[in-house]
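1. no sequence on this one, just coordinates:
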């Protein structure tokens, strides 16, 4: 077996463990008994999917030679997610752990290389903030985009320009050739000239927007949060909208459940809560009217 092939099977067990119909069963057993055996069984069967995810990251970010490190970052994310996974959560663990796992992936990339190496959390926040502001201002065709960003972040226009150039370089930094293993485990090479399937800038902006939205939601009163959550229909723990348990409710249903005087009262709380969130997001520069 070649060295790179060994990295594909670091969690493979021999003999193979008992196979469950659903990987969630391993997670439930692990959480119930705190026995790492079940976690190792989960990783044994989840590893092929993990390999596909990691290879996608390697190709998109042109980080050849970092396969195993990124894979370990994924597993670190899985372990973090296990610690935070709510009891009786209706969202499958496979879905729940995705956001946390990607946080670990991006953290590894941030501290290593993507064409532009960011040395600290502060520098990374500057990069994210400047790229987000550029997207907001430039989408309106604002000719003073650079100056406005400079004024807002407190950096010189020259520094802002350098950071922007670095950010855009990351979006284009893709190796001309891709190495990968096909279904028969034979090495292949694919000639590419550009990768339009994934842009770190977009991922970065989307992640920041999501965090800001739910951060603003959490700053509301309990009743405002409950009315908004119930009307939109998402899990209060993991924010998933896939579970039928957390369907969208009418204002009449929400009023009855929360002992409000009328559907109009529930609707007023809903709109006032959204207005507060909008104001908070505007202050952070996430929402532009």
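-> It's in. A quick note: this is a predicted structure, and the numbers were derived from the prediction, not measured.

2. Please make it C-alpha for all contacts and neighbour counts, starting now.
-> Will do.

3. Name all residues that make contact with the nearest residue to residue 74 once chain neighbours are set aside.
-> Spatial nearest neighbour of residue 74, chain neighbours left out: residue 101 (5.3 Å); criterion: Cα to Cα, 6 or more residues apart in numbering. By Cα atoms under 8 Å, 6 or more residues apart in numbering, residue 101 lies in contact with 73, 74, 75, 76, 77, 78, 81.

4. and the second one, which of the three is it?
-> Just to be clear, that refers to residue 74. helix (DSSP: H, G, I helix; E, B strand; the rest coil).

5. and it, what does it touch?
-> With Cα under 8 Å, 6+ apart, residue 74 has these contacts: 50, 101, 102, 104, 105.

6. What residues of the host helix or strand of residue 46 count as buried?
-> Per DSSP states H and E, residue 46 falls inside helix 36-60. For helix 36-60, the neighbour count (16 or more other Cα atoms under 10 Å) marks 38-45, 47, 50-51, 54-55, 57-60 as buried.

7. With stretch 265-276 instead?
-> 266, 267, 269, 270, 273, 274, 276.

8. how about whichever strand or helix holds residue 159: buried residues?
-> Taking DSSP H and E as the criterion, residue 159 maps to helix 157-172. The neighbour-count check on helix 157-172 (16+ other Cα under 10 Å) flags 160, 161, 163, 164, 166, 167, 168, 170, 171, 172 as buried.

9. Output the contacting helices and strands for it.
-> helix 121-138, helix 145-153, helix 200-218 (3 or more Cα pairs under 8 Å, 6 or more residues apart in numbering; DSSP states H and E).

10. can you list these in TSV and add mean neighbour count and distance to residue 227?
-> Formatted as TSV, the helices and strands packed on helix 157-172 follow (neighbours: other Cα atoms under 10 Å; distance: least, Cα to Cα, whole Å):
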stretch	mean neighbour count	distance to residue 227
helix 121-138	17	30
helix 145-153	16	34
helix 200-218	15	11
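
11. Please name whichever of the ones you listed is nearest to residue 6.
-> Smallest distance to residue 6 across the helices and strands packed on helix 157-172 (Cα to Cα): 28.6 Å, for helix 200-218.

12. could you say what helices and strands the closest one packs with?
-> helix 121-138, helix 157-172, helix 263-283.

13. what does it contact?
-> 128, 131, 132, 167, 168, 170, 171, 225, 277, 280, 281, 286.

14. tell me the angle that helix makes with helix 263-283.
-> 130 degrees (axes from the mean of the first three to the mean of the last three Cα atoms, to 10 degrees).

15. Helix 200-218 to helix 121-138, inter-axis angle?
-> With the same axes, to 10 degrees applied, the angle from helix 200-218 to helix 121-138 works out at 100 degrees.

16. Show me what secondary structure element comes after helix 200-218.
-> Per DSSP H and E, the first helix or strand lying C-terminal to helix 200-218 is helix 222-232.

17. how about that next one: buried residues?
-> Buried residues in helix 222-232, counted by 16+ other Cα under 10 Å: 224, 225, 226, 227, 228, 229, 230, 231, 232.

18. Widest-spaced pair of those residues?
-> Farthest pair in the buried residues of helix 222-232, by Cα to Cα: 224 and 232, 12.2 Å.

19. Presented hereafter is structure B, for comparison with structure A:
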């Protein structure tokens, strides 16, 4: 008499063997993503939608918001200070961003020549980018360009009478442009990384053909760096539109003299937190968001005419 055969488990198919681990990994991924999703929802999405609602209301931070429709947006057309702040910001972006990128690229090319102590130089040049938007550097800049500042002291040694650069409407914005150009470290590091990716064989072939340094830079370096230039251009343009700290500290939060340093974000801050026109400030914030989006889209549209990638 033989013992009854015990039931055996069916062999697991490849599909059943792989399903459980993948599901476990999926659950683990969602758990790790929860903090980021919570931050996106609570810190970004909800305030963004709240500001969109407030842009259609009259809200003074003390009383409940009251619906006013498009009144805040219509008000901008007759607000001379709004247009003054937009003009100041636009001039700042158009001048400071190209100068900053050109200066960063120039130094990146110089540092790419295998200097001794390159890491030290690279760290030293990057330091202004870390400090350039800080309150301390803005205060230092105010002392540097003040009437009794270091710049005028240096000019006095040469027999040149200086001026109060920050109190002159024709030069006040220029000092902030110089400050932004001084924070070239971040794009310089990115340019330097891009230069290290260009094959040396291309330069050797160009030298064999008799091309000088200028011709090599124009025919090899610039075309191959156009994706990096485009990347830096987009990032620095967005950052320039959002400039606030330097203008607030140097002008004492007023945007003077004669609104020559009244940046868009500074005027937005004045309306929202000094005049308690939070509805109007929210509308201004959304206009800025749309402008940055349009400018960024324009950059991407025009990039196909001057940005060259390796697969082309």
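-> The structure has been received and is ready for your questions. Source: prediction; values computed, not measured.

20. Can you pull the TM-score for these?
-> The TM-score (TM-score structural alignment, normalised by the length of the first structure) is 0.24; 109 aligned residues with a Cα RMSD of 5.4 Å.

21. As CSV, the buried residues of stretch 265-276 of the first structure with distance to residue 67 of the first structure would be great.
-> CSV is the format used below for those (distance: Cα to Cα, whole Å):
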residue, distance to residue 67 of the first structure
266, 51
267, 50
269, 49
270, 46
273, 44
274, 43
276, 44
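
22. What is the nearest of these to residue 123 of the first structure?
-> residue 276 (29.7 Å).

23. What helices and strands are in contact with the helix holding residue 46 of the first structure?
-> For helix 36-60 of the first structure, the packing partners by 3+ Cα pairs under 8 Å, 6+ apart come out as helix 24-33, helix 67-84.

24. Please spell out which residues along the longest one are buried.
-> In other words, helix 67-84 of the first structure. Using 16+ other Cα under 10 Å as the burial criterion, the residues of helix 67-84 of the first structure that qualify are 67-68, 70-71, 73-79, 81-82.

25. cool, the shortest one as well?
-> Across helix 24-33 of the first structure, burial judged by 16+ other Cα under 10 Å covers 26, 27, 28, 30, 31.

26. tell me the two of the residues you listed that are most distant?
-> Most distant of the buried residues of helix 24-33 of the first structure, by Cα to Cα, are 26 and 31, 8.7 Å apart.

27. how close does residue 293 of the second structure get to residue 66 of the second structure?
-> Separation of residue 293 of the second structure from residue 66 of the second structure (Cα to Cα, to the nearest Å): 29 Å.

28. and what of residue 85 of the second structure?
-> Using Cα to Cα, residue 85 of the second structure is found at 27 Å from residue 66 of the second structure.

29. More neighbours: the two, which one.
-> Set residue 85 of the second structure next to residue 66 and count neighbours by other Cα atoms under 10 Å: residue 85 wins out with 22 against 13.

30. Counting by contacts, list what the helix or strand where the more buried one lies packs against.
-> For residue 85 of the second structure, the host element (DSSP H and E) is helix 80-111. On a contact count with 3+ Cα pairs under 8 Å, 6+ apart, helix 80-111 of the second structure meets helix 172-182, helix 185-196, helix 222-241, helix 264-269.

31. Report the inter-axis angle for that helix versus helix 222-241.
-> Helix 80-111 of the second structure and helix 222-241 are oriented at 150 degrees to each other (the same axes, to 10 degrees).

32. Give the buried residues for helix 80-111 of the second structure.
-> Going by neighbour count (16+ other Cα under 10 Å), the buried part of helix 80-111 of the second structure is 82, 84-89, 92-93, 96-97, 99-105, 107-108, 111.

33. Over to stretch 285-303 of the second structure?
-> 285, 286, 288, 292, 296, 299.

34. Which members of those residues occur in strands, if any?
-> Using DSSP state E to define strands, no part of these is located there.

35. With distance to residue 131 of the second structure as new columns, can those residues be given to me in a markdown table?
-> A markdown table is the format used below for these (distance: Cα to Cα, whole Å):
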| residue | distance to residue 131 of the second structure |
| --- | --- |
| 285 | 26 |
| 286 | 28 |
| 288 | 25 |
| 292 | 24 |
| 296 | 26 |
| 299 | 28 |
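
36. And the helices in the stretch 201-312 of the second structure?
-> Assigned by DSSP state H, counting those that start in this stretch, the stretch 201-312 of the second structure shows helices spanning 213-216, 222-241, 245-250, 264-269, 278-306.

37. which helices and strands sit right next to the third one?
-> Pointing back at helix 245-250 of the second structure there. helix 135-144.

38. contacting residues for residue 55 of the first structure?
-> 67, 180.

39. Also residue 176 of the second structure?
-> 246, 247.

40. separation between it and residue 208 of the second structure?
-> For residue 176 of the second structure relative to residue 208 of the second structure (Cα to Cα), the value is 45 Å.

41. next one: residue 302 of the second structure
-> Computed as Cα to Cα, the residue 302 of the second structure to residue 208 of the second structure distance reads 34 Å.

42. and the closest residue to residue 268 of the second structure other than its chain neighbours, how many residues sit next to it?
-> Spatial nearest neighbour of residue 268 of the second structure, chain neighbours left out: residue 281 (5.2 Å); criterion: Cα to Cα, 6+ apart. Neighbours of residue 281 of the second structure under the rule other Cα under 10 Å: 25.

43. now swap in residue 188 of the first structure and tell me
-> Neighbours of residue 188 of the first structure using other Cα under 10 Å come to 11.

44. how close does it sit to residue 133 of the first structure?
-> Distance, residue 188 of the first structure to residue 133 of the first structure, using Cα to Cα: 40 Å.

45. same check, this time on residue 153 of the first structure
-> Taken as Cα to Cα, the span from residue 153 of the first structure to residue 133 of the first structure is 9 Å.

46. ok, now residue 170 of the first structure?
-> Relative to residue 133 of the first structure, residue 170 of the first structure is positioned 17 Å away (Cα to Cα).

47. now do residue 222 of the first structure
-> As judged by Cα to Cα, residue 222 of the first structure and residue 133 of the first structure stand 31 Å apart.

48. I'd guess residue 179 of the first structure is in a helix, am I close?
-> No - under three-state DSSP, residue 179 of the first structure falls outside any helix and is assigned strand.

49. show me what contacts it?
-> Neighbour list for residue 179 of the first structure: 187, 188, 189, 190 [criterion: Cα under 8 Å, 6+ apart].

50. now residue 168 of the first structure
-> Residue 168 of the first structure makes contacts with residue 201, as judged by Cα under 8 Å, 6+ apart.

51. the inter-axis angle of whichever strand or helix holds residue 101 of the first structure versus helix 24-33?
-> Assigned by DSSP H and E, residue 101 of the first structure belongs to helix 93-111. Counting by the same axes, to 10 degrees, helix 93-111 of the first structure lies at 80 degrees to helix 24-33.
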